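Asker: generate a structure from the sequence data that follows.
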Amino acid sequence: MINPLLPILAVEDNDEDFTALSRAFRKIALPNPVLRCADGDDALTYLQGYGKNPDFPLHLPALILLDLNMPGTDGRAVLDALKSDERLRTIPVIIFSTSASNRDIEDCYRLGANSYMTKPIEYTVLEERIRLITRYWLEESHLPAAA
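Answerer: Here you go, the predicted model:
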């Protein structure tokens, strides 16, 4: 693992979806802390303000799970801002959305998404997707050092 203590950031506005994600992370015994931003504005405040606010975590996340359809600043705008920021662009961003629209998928990859996965309805499938994400991004991939 690159660093088992780096947090995973879930940008998720739906409480039930975040509860299911948290449960899946616990079930696979992920040692990384899982942080939540409930909307795109919170995510940008945390990520772009990193190092400026003593209330923020000490480390940028190892990866970001980003929902697309949120009130206010949506996932597309967050993705565009992250991939346009020199300090943040190397953090892997996995779009995790209920949308399977080809347009959404193409737009997200054009904006720099590292991966796009649809949120499954069944919990067992969700758990397997979370296992796959963490294994690939935290155990198998070589990522650049955090800024």
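
Asker: only C-alpha atoms for contact and neighbour calcs from this point on.
Answerer: Noted.

Asker: checking the residue lying closest to residue 39 once chain neighbours are set aside next. Helix, strand or coil?
Answerer: Of all residues not flanking residue 39 in the chain, residue 13 sits nearest, at 5.4 Å (CA to CA, 6 or more residues apart in numbering). Per DSSP: H, G, I helix; E, B strand; the rest coil, the local secondary structure of residue 13 is coil.

Asker: give the burial count for residue 13, as a bare number.
Answerer: 19 (other CA atoms under 10 Å).

Asker: list the contacts for it?
Answerer: 37-39, 67, 70-71 (CA atoms under 8 Å, 6 or more residues apart in numbering).

Asker: next: residue 80.
Answerer: 111-112.

Asker: helix or strand: which one has it?
Answerer: Using DSSP states H and E, the element containing residue 80 is helix 75-83.

Asker: what's near enough to touch residue 64?
Answerer: By CA under 8 Å, 6+ apart, the neighbours of residue 64 are 8-11, 91-94.

Asker: quick one on the thing from earlier: list the buried residues of the helix holding residue 80.
Answerer: 75-80, 82-83 (16 or more other CA atoms under 10 Å).

Asker: thinking again about what came up before, scan the contacts of residue 13 and report the most crowded one.
Answerer: Most surrounded of the contacts of residue 13: other CA under 10 Å gives residue 67, at 27 neighbours.

Asker: that one reaches residue 9, doesn't it?
Answerer: No - taking contacts as CA atoms under 8 Å, residue 67 lies outside contact range of residue 9: 11.0 Å.

Asker: all helices of this structure, in order?
Answerer: For the chain, the helices defined by DSSP state H occupy 15-27, 40-48, 75-83, 102-111, 123-134.

Asker: for comparison, sequence B:
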Amino acid sequence: MTAMPYKEVTILLVDDDDIDHMAVVRAMKQLRLLNPLVRARDGLEALQMLRQQQVHRPYLILLDLNMPRMNGLEFLEQLRHEAELSLSVVFVLTTSSADEDKVAAYQHHVAGYIVKHHIKDEFISIFNMLENYWRIVVLPPDAG
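Answerer: Below you'll find the model as predicted:
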């Protein structure tokens, strides 16, 4: 079996929690992932970065729901209404296990909804799954 070529996919982490950010960085280092990691602390900052093309394609968005200024669901609403950004692949990564949040996220066509429980070990599993995802799945082409 031949190894699949490494695809460099930018990870946009939209999360205001510094502990989660550090856990993501740690997990990526442990797994030796070389992907660029870009962080926005809320939905407004993330939208601005995406609109100004500060996040290089192809990219995946890891989105928290509970943030100041613009929360994750508000971000998804805006994202899906902008032609240039509407095809963005988004995984929700949140502490919310509320059914209404899950339904709302999937109504905005997220690729997955992940509930954070035990940050340390969980982020390793999440990034293992994401790495397999971006190695296998063909991400949307640049709409611009």
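
Asker: TM-score for this pair?
Answerer: Laid over one another, the chains give 0.88 as their TM-score (TM-score structural alignment, normalised by the length of the second structure), with 140 aligned residues with a CA RMSD of 1.8 Å.

Asker: and the alignment partner in the second structure of the residue nearest to residue 39 of the first structure, how far from residue 41 of the second structure?
Answerer: Residue pairing (TM-score structural alignment): residue 13 of the first structure is matched to residue 16 of the second structure. In this view, residue 16 of the second structure and residue 41 of the second structure are 4 Å apart by CA to CA, to the nearest Å.

Asker: what touches both of these two?
Answerer: Common neighbours of residue 16 of the second structure and residue 41 (CA under 8 Å, 6+ apart) are residue 67.

Asker: relative to residue 21 of the second structure, how far out is residue 123 of the second structure?
Answerer: 10 Å.

Asker: who has more neighbours, these two?
Answerer: residue 123 (20 against 17).

Asker: which residue is the nearest non-sequential neighbour of that one?
Answerer: residue 27 (5.9 Å).

Asker: close enough to count as contact, the one you found and residue 122?
Answerer: No - using CA under 8 Å, residue 27 of the second structure is not in contact with residue 122; the gap is 9.0 Å.

Asker: dump the residue contacts of the counterpart of residue 78 of the second structure in the first structure.
Answerer: By TM-score structural alignment, residue 78 of the second structure lines up with residue 81 in the first structure. Residue 81 of the first structure sits next to residue 44 when contact means CA under 8 Å, 6+ apart.

Asker: can we see that at 10 Å?
Answerer: 44, 48, 75, 88-89, 111 (CA atoms under 10 Å, 6 or more residues apart in numbering).

Asker: only the buried subset of those residues, as a PyMOL command please.
Answerer: Entered in PyMOL, the line below selects the buried ones among the contacts of residue 81 of the first structure, by 16+ other CA under 10 Å:
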select buried, resi 44+75+88+89+111
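
Asker: need the contact list for the spatially most central residue of the second structure.
Answerer: In the second structure, the C-alpha nearest the mean C-alpha coordinate belongs to residue 62, at 1.7 Å (CA atoms, centre = their mean). Applying CA under 10 Å, 6+ apart, we find residue 62 of the second structure in contact with 11-15, 39, 72, 89-94, 112-114.

Asker: again with residue 69 of the first structure
Answerer: With CA under 10 Å, 6+ apart, residue 69 of the first structure has these contacts: 12-13, 39-40, 75-76, 97-99.

Asker: would you mind finding the match for it in the second structure?
Answerer: Aligned partner of residue 69 of the first structure by TM-score structural alignment: residue 66.

Asker: same question for residue 32 of the first structure.
Answerer: Per TM-score structural alignment, residue 32 of the first structure is aligned with residue 35.

Asker: do you know which of the helices of the first structure lies nearest residue 142 of the first structure?
Answerer: Nearest to residue 142 of the first structure among the helices of the first structure is helix 123-134; the distance by CA to CA comes to 12.8 Å.

Asker: which parts of that closest one are buried?
Answerer: Counting neighbours by 16+ other CA under 10 Å, helix 123-134 of the first structure gives 126-127, 129-131, 133-134 as buried.
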